[in-house]
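Asker: sequence unknown, structure follows:
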């Protein structure tokens, strides 16, 4: 067995392992209301002390890869749990790693895997982007936007001819602004709701 096949087998093994762990965590999270309650999320991470940031980053990676987890919970949770500076940093790290992971998954497994995770409505809406000659430009604009479905677009980018280095550069440069707007915007809304209640 040559080195290329060994690397491919290891990739498949770790992908399956990661997906299995993600599924188990999601089941646990649904049972404990972690994905639907900021308070439950905060209580969950407080148990882990200094490991909390690492676990939170992993949580953010999972919510990017698996769209069943609402991204708003993680972004808001980061600010509420770790404060505005560290919360924003952890959000950025987790979301960037998750975005790169989605691109890599699509690169290796193609559209069949995407169809398993993303609804048909969303796929049809953005599928024409793939054939657009300015896909890279459209993708970059979308990544800079706080309202675009960039998790799916990262999957979509993995099915195109976009190079790894270009994709990673767009993600690293484009993510800070929308993550900041999204995170602090959600925090402001959350504070207003608390005051209203």
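Answerer: Received the coordinates, thanks. This one's a predicted model, so the numbers in the text were calculated from it and none came from an experiment.
Asker: only C-alpha atoms for contact and neighbour calcs from this point on.
Answerer: Fine.
Asker: what's near enough to touch the residue nearest the centre of the chain?
Answerer: Centroid-nearest residue in the chain, with Cα atoms, centre = their mean: residue 64, separated by 1.8 Å. Neighbouring residues of residue 64 by Cα atoms under 8 Å, 6 or more residues apart in numbering: 71, 95, 98-99, 102, 151.
Asker: second one coming, line it up with the first:
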């Protein structure tokens, strides 16, 4: 890509991202995102365009991380129902993942360096290049991997865009589906079951906080082997 074209594309991208962040801030999104009720109220204020706003928020959660996709999916399910919220979120995640992948593919390392720290790039890029499909599929399934960053880094590898897109479609939506199902009350669980799930979730969270880095490192060591 010619230098002038590269610079213009980068400039437009940065301006659009900045404008999106400012718009979310000016409309009170970041204050609303501190609670589920706040998110619901925020999305409802844009009626009759609530579905479009919800889609754009979910898209921003990929491109303008960190925005909690699972939390916004849950809020959307409470407003629209499980299936609409899930499909909108899934579509937004696919579009956002494809967007950051293509930007990295077209603009190269200089673009990636503006969004991904050197430490994270060093940690994941070589493994993505060598293990590609297997690593990306597992990373998309495990909650402690930075999915959005991995999508950016994948754009620097030789993996084809159609292959990458298939993996995003197949492996990224499962946590979003669970959040949408819970928010839409599709999953009806008795009180004692909710208590058990709550304790189990708390245990998994605490174990993840304590041992998540070790598990990730163990997986990374395994992938580094031949």
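Answerer: Sure, I can see it. For clarity, every value in this text was computed on a predicted model and none was experimentally measured.
Asker: Could you get me the TM-score between them?
Answerer: The TM-score (TM-score structural alignment, normalised by the length of structure 1) is 0.76; 188 aligned residues with a Cα RMSD of 3.3 Å.
Asker: ok, back up a step: can you redo the contacts of residue 64 of structure 1 as CSV with secondary structure, neighbour count and distance to residue 182 of structure 1?
Answerer: Listed next are these as CSV, based on DSSP: H, G, I helix; E, B strand; the rest coil; neighbours: other Cα atoms under 10 Å; distance: Cα to Cα, whole Å:
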residue, secondary structure, neighbour count, distance to residue 182 of structure 1
71, helix, 20, 10
95, helix, 30, 12
98, helix, 24, 17
99, helix, 27, 16
102, helix, 26, 20
151, helix, 22, 14
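Asker: and of these, the nearest to residue 170 of structure 1?
Answerer: Looking at these and their distance to residue 170 of structure 1, the nearest is residue 99, at 10.7 Å (Cα to Cα).
Asker: which residue in structure 2 lines up with that closest one?
Answerer: Here residue 99 of structure 1 is matched to residue 97 in structure 2, going by TM-score structural alignment.
Asker: And for residue 153 of structure 2, the neighbour number?
Answerer: Using other Cα atoms under 10 Å, residue 153 of structure 2 has 27 other residues around it.
Asker: Same check on residue 149 of structure 1?
Answerer: Neighbours around residue 149 of structure 1, by other Cα under 10 Å: 13.
Asker: Now check structure 2 for the residue matching it.
Answerer: By TM-score structural alignment, residue 149 of structure 1 lines up with residue 146.
Asker: so what's the spatially closest residue to the match of residue 99 of structure 1 that is not a sequence neighbour up against?
Answerer: Closest residue to residue 97 of structure 2 apart from its sequence neighbours, by Cα to Cα, 6 or more residues apart in numbering: residue 151 at 5.9 Å. By Cα under 8 Å, 6+ apart, residue 151 of structure 2 lies in contact with 97-98, 100-101.
Asker: ok, now how distant is residue 151 of structure 2 from residue 131 of structure 2?
Answerer: Between residue 151 of structure 2 and residue 131 of structure 2 the computed distance is 14 Å (Cα to Cα, to the nearest Å).
Asker: Can you find the partner of residue 13 of structure 2 in structure 1?
Answerer: Aligned partner of residue 13 of structure 2 by TM-score structural alignment: residue 15.
Asker: number of nearby residues for the nearest residue to residue 32 of structure 1 once chain neighbours are set aside?
Answerer: Of all residues not flanking residue 32 of structure 1 in the chain, residue 40 sits nearest, at 7.3 Å (Cα to Cα, 6+ apart). Neighbours of residue 40 of structure 1 under the rule other Cα under 10 Å: 16.
Asker: show me what contacts the closest residue in space to residue 101 of structure 2 that isn't next to it in sequence?
Answerer: Leaving aside its chain neighbours, residue 101 of structure 2 sits nearest to residue 155 (4.5 Å; criterion: Cα to Cα, 6+ apart). Neighbouring residues of residue 155 of structure 2 by Cα under 8 Å, 6+ apart: 100-105, 108.
Asker: hmm, which of these are common to structure 1?
Answerer: For the contacts of residue 155 of structure 2, the contacts that are reproduced in structure 1, applying both residues aligned by TM-score structural alignment, their matches' Cα atoms under 8 Å, are 100-105, 108.
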